[in-house]
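> Coordinates only, no sequence provided:
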């Protein structure tokens, strides 16, 4: 049951990741078709995040009271309808409402998958969470490539969202026998993942995180700092995900292929970062990796924004993804160790703060771009990630997540 549940969660994360990054490569077409300003284009991502905030608030009420597999399957099905609504949207207002609906259901799905994974592998949550988010990153890497390939074949941005909605429905129909076993799987807190199972979901960092978490004097303080860290990281990540293709295409003169490759390179960096972190955290400590990763990625993001050369900018964004890629799973695993019996609530609280950043990020960058230019606006992800780095240092020094 444990392996069945983890494999299902990881597989769902791939499709979730693929669809989550579609606003980036499809945004130029949306802006053209609806004749939008950059601020209006950024509002699409903000409304999607607003729907996500509603979803997180709802999960705070029921996340620890319901069968997480059942809710995950239900939200997966509703998400398919939301993507179909985006694809059929006849107006800008309908488009915003459709994206808000995708944000709501995708955030419920996200909370359920994270909390369920943490429940299935309580003794190995670090590696299990890193693996889960690595699968998300794989989908996020493939997403721009799939979108670009479909557009090259003549598909419009709206048809791409219709394809995604149909894909979600198809996965549910074809996977019905498998999903029956998934929802019947026990969610016992004592169900632990074997340290070295074939899925690679053991935890190299769980021992270090658990020991550090037990030494922390304040559970609430840890969650607040981690939530604030994720808030600013979310502005960084959603900002780059939403704007890298448009930035490289309009401000640096890259073609559509090269511009979309920039986003894929960023997500390749995130995949590698999450994979590597799970294998070096014991040596360096979670706190050090959070601080070094965020501060290093902030510098690299600034280089990406200021470089006049497309290739250098793409390399910088890829390295920024590598440096900061494990921020979310590391923060979640630390939070789960502090409150092991309330994984659903911890996930919802931290997701709420993270969604606040995702709500503000796309619109903020678009609004600043309208006022000061897109190059200046693309420095925002670098600045806010620097703030996350400072909070990581505060975390290591005040609640001793990992000794420096």
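Now that the structure is in, tell me what you want to look at. All values reported here derive from a predicted model rather than from experimental measurement. Numbering: from 1, shown residues only.
> CA atoms for contacts and neighbours, from now on please.
OK.
> which residues touch residue 30?
By Cα atoms under 8 Å, 6 or more residues apart in numbering, residue 30 lies in contact with 36, 41, 157.
> second one coming, line it up with the first:
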């Protein structure tokens, strides 16, 4: 009886720890974003040169996610979450200390690489905890990331408004996040408690599931292109195309972010009730129809509603896709997740520039139809998540 109580307590503690890891990841990711203008001004960099420096973070992520599967297999997801998370916690402070373009680029490379490693490892840990629960929990985990990112962005904006020096702000943020990481994330499952792959069937290499992983990666890419577009282009569309004021221009992304957070918090119960394929298909259709109608109306209120519906519709795409990649029979969770993450980040980082290029030719209103089409593509490919063993 005591052993049974302990076995139930361990997954609960592990779930709390992995939920904290996702929240910490969100806190780290958004900590420095509100201070970008001050960092750019301090270094005296032009927009083009600073844009080159900003490529450091995505390059770091792209390199890290390819190696993340090997790192988790070598040391376990708990060790990688704590190790990479510790480096990522300090990285924003290093960004603030950068005195020239070279140091900024190096700091952002380190920042992106550590976040990428932590991302894959915490999702692998989430898959292991989800198996212990025998019901969906990944959507809620990703919801905690969204909450953390939103809280960090608001705190950074408040610090900027109060004219707190950037190094002071990011030093405090790094110290707080590092303490949160080591206080709340230590109960993560260790290697002995992790299940390397779904038990059904003989062990198989990642190559044996290459087609399934590619399809899951395409789903993630389609969703992440839209997420990146909402972050980079929604305010521009509202301000320059529809002529709203500067305050109202931010409502598009705010509505998308809040709806996505709410959708992820409630997503586990919905997926458990209706199934991953049905929820993915219905949500992507809501995203496509909502955003498409909002753009066609060419009205600020309708556009904000469309951006909001898009966030709600794609909220569960990443959790469901990563869970499916981590549950492919015979494939270690981190190996599957790392490949899907790599394609997903390609969409997140490359999608907004592509939309900008299309907008040069046909206008931003029509260019934002790209996420509409890709959301419809998710509905077509949704059946790919059924390839995972539950």
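Yep, it's here. Every value quoted in this text rests on a predicted model; they were computed, and no experiment measured them.
> Only whichever of the contacts of residue 30 of structure 1 are buried, select them in PyMOL.
Typed into PyMOL, the line below selects the buried ones among the contacts of residue 30 of structure 1, using 16 or more other Cα atoms under 10 Å:
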select buried, resi 41+157
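> which among the contacts of residue 30 of structure 1 gets closest to residue 318 of structure 1?
Nearest to residue 318 of structure 1 among these is residue 41, at 24.2 Å by Cα to Cα.
> who touches whichever strand or helix holds the closest one?
Element membership for residue 41 of structure 1 (DSSP states H and E) is helix 38-62. The contact list for helix 38-62 of structure 1, computed with Cα under 8 Å, 6+ apart, reads 23, 27, 30-31, 95-97, 99-108, 111, 242, 344-345, 348-349, 351-352, 355-356, 358-367, 369-370.
> any idea which helix or strand comes after that helix?
For helix 38-62 of structure 1, the succeeding helix or strand toward the C-terminus, using DSSP H and E, is helix 68-87.
> Show where that following helix falls in structure 2, residue numbers please.
Helix 68-87 of structure 1 lines up with residues 77-96 of structure 2 when matched by TM-score structural alignment.
> Tell me where the stretch 101-250 of structure 1 has helices.
125-152, 157-174, 176-184, 206-215, 219-250 (DSSP state H, counting those that start in this stretch).
> Now tabulate the ones you listed in CSV and tack on distance to residue 388 of structure 1.
Shown next, in CSV, are the helices of the stretch 101-250 of structure 1 (distance: least, Cα to Cα, whole Å):
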stretch, distance to residue 388 of structure 1
helix 125-152, 19
helix 157-174, 33
helix 176-184, 36
helix 206-215, 19
helix 219-250, 5
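> Give the burial count for the residue nearest to residue 191 of structure 2 when sequence neighbours are not counted, as a bare number.
Nearest residue to residue 191 of structure 2, sequence neighbours excluded (Cα to Cα, 6 or more residues apart in numbering): residue 76, at 5.3 Å. Using other Cα atoms under 10 Å, residue 76 of structure 2 has 22 other residues around it.
> Pretty sure residue 76 of structure 2 sits against residue 188.
No - judged on Cα atoms under 8 Å, residue 76 of structure 2 makes no contact with residue 188 at a distance of 10.5 Å.
> picking up where we left off before, check which residues of the helix holding residue 41 of structure 1 are buried.
38-57, 59-60.
> ok, which stretches of the stretch 251-390 of structure 2 are helices?
Taking DSSP H, counting those that start in this stretch as the test, the helices found in the stretch 251-390 of structure 2 are 251-274, 276-297, 300-313, 317-326, 333-362, 364-367, 369-381.
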